[in-house]
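Peer 1: Quick check, what structure comes out for this input:
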Amino acid sequence: LPLFAPAASVYASTELGDELRGLGSAFLSQRAARRFVGYLDGQIDRMLGHARGGKVPNRPELVERYGYDVKYASHALRLAYQGLEIAEHGRLTLPMPEAEREHVRRLKTGGVATMDDALDQIRAVRNRLVESLESGSAVLPAEPDTDRISVWSIEAHRRHWRDHHGF
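Peer 2: Modelled structure (predicted):
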C-alpha cells in the first residue's frame, strides 16, 4: 500500500523511497490480484465464524447491533474492490475511489440489512475479480517484474552503502 499512497499522504521519503514508489507497477501482477481473493475469502470465513487454524475474534457487540460482523464484511468488500481495480486497471488508487469507498462505509456502518445481502454484494465484486483473472481479460502480467525490482534493489543497496558507509 505505501507504494500507491498519494504523494500528499507521504510524511517523509528519501530518494530511494521515491524510486521504490515509482516501481509500484512492477509489483502488480495477476498473482497479487489472486492474493486479494485469498485475503477476502479469509474475511468472509471469519465473518461466517469459520477460523483457519485458530479462534475467530468475537465482536458480539457488532453481531448484536447489526446481525453480523460488519467489520469483517467491510474488509472483505474493500479487498474485493481493490483486487478488482488491480486486475482491471493495473493500479491501486488510494484512498479508494469515492463510490467504492462509500459502498464499503455503508456496509461497515450497518447500511446493509442482512448478512446474506452483504455476502451477495461482496461475492458479486469477488466474482467480477475472479472472472477477470480467469478469462484472461486482466491487464496484468501473470507475475511481478522481479527482474526490474531486483536490478533496482541491488543498485539501491550499492548506492546506500557507498553513500553512507564509504564502500
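Peer 1: okay, CA-based contacts and neighbour counts for the rest of this
Peer 2: OK.
Peer 1: count of neighbours near T146?
Peer 2: By the criterion of other CA atoms under 10 Å, T146 has 11 neighbours.
Peer 1: I'd like the structure of this one too, to check against the first:
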Amino acid sequence: MFRTNQTALFVFIAIIAVLLTPAADVYASDLVVEKPWARASIGVSRPTAVYLTIRNGGAVTDVLTMVTTPAAGMAEVHKSEVKDGLARMSPAGNVEVSAGTTAILEPGGLHIMLMELKNPLKKGETISMTLHFENAGPVDVAVPVYGIAASGPKFSD
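Peer 2: Down below sits the predicted model:
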C-alpha cells in the first residue's frame, strides 16, 4: 500500500510539474525555436502578432516556408519597415535561416501575423502553432500570450 501511494504521489507531482512549466524552447533537428510569445488581441477582427527566434546550429541552411495555427484562419510572416517616413508592413515570404545563424522575429521587424482569429487571444493563454521548414519539417510550438502592450517575455505587462 505504501509503495502504491508513493508511486501515485510521484506521478501526481510529475504531472503538476509539466502543467506549471512555462513555454519552453523547442528543439527540432538542428533548429531551436526560442522565446515564443504573442500579443493579446483586440477582439477577433483585428490581427495580432507572434514573435520568436529560430537558431540554426546545423551545417545546412533551412527555410521557414509556412506557419499554421488553429487560433487563426491565416498566419504568415510579415516585415515592418519605415520607408520615406512612413511605417509599412507587408508579407515577407519565406524566412531563410543560414547554418550557424539566428533569425529574430521581433516587434518592428519580422513577425508572424495572425489574421482571421477564431477567438480573441487573451493574456495568460497559450496557443499552439506549427512552423513548417524545408529540412526540419513541421515544428510544433506552444506560444504564451502576453498583454496587448507587451514588449516581450522579459518586459511583459
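Peer 1: Would you pull the TM-score for this pair?
Peer 2: Once superposed, the chains reach a TM-score of 0.22 (TM-score structural alignment, normalised by the length of the second structure), with 61 aligned residues with a CA RMSD of 5.2 Å.
Peer 1: would you say F10 of the second structure is within a strand?
Peer 2: No. Read with DSSP: H, G, I helix; E, B strand; the rest coil, F10 of the second structure is helix and lies in no strand.
Peer 1: To what extent is A33 of the first structure buried, counted in neighbours?
Peer 2: Neighbour tally, A33 of the first structure, other CA under 10 Å: 27.
Peer 1: Oh, that last question was meant for H75 of the first structure, not what I typed.
Peer 2: A count of nearby residues for H75 of the first structure, using other CA under 10 Å, gives 22.
Peer 1: now V139 of the second structure
Peer 2: Neighbour count of V139 of the second structure, defined by other CA under 10 Å: 18.
Peer 1: ok, it touching A28?
Peer 2: Yes. Using CA atoms under 8 Å, V139 of the second structure is in contact with A28, at 6.6 Å.
Peer 1: Mind listing the shared neighbours of the two?
Peer 2: Taking CA atoms under 8 Å, 6 or more residues apart in numbering as the contact criterion, V139 of the second structure and A28 have no common neighbours.
Peer 1: for the first structure, what spans make up the strands?
Peer 2: Read by DSSP state E, the first structure holds no strands at all.
Peer 1: Going by residue numbers, what spans are helices in it?
Peer 2: Listed from the start of the chain, the first structure has helices (DSSP state H) covering 15-22, 24-27, 30-47, 60-66, 70-89, 98-108, 115-135, 146-165.
Peer 1: Over to the second structure?
Peer 2: With DSSP H as the criterion, the second structure has helices spanning 2-20.
Peer 1: longest single strand anywhere in it?
Peer 2: Ordering each strand of the second structure by length in residues (DSSP E) puts strand 72-83 first.
Peer 1: in that one, what's buried?
Peer 2: Across strand 72-83 of the second structure, burial judged by 16 or more other CA atoms under 10 Å covers 72, 74-80.
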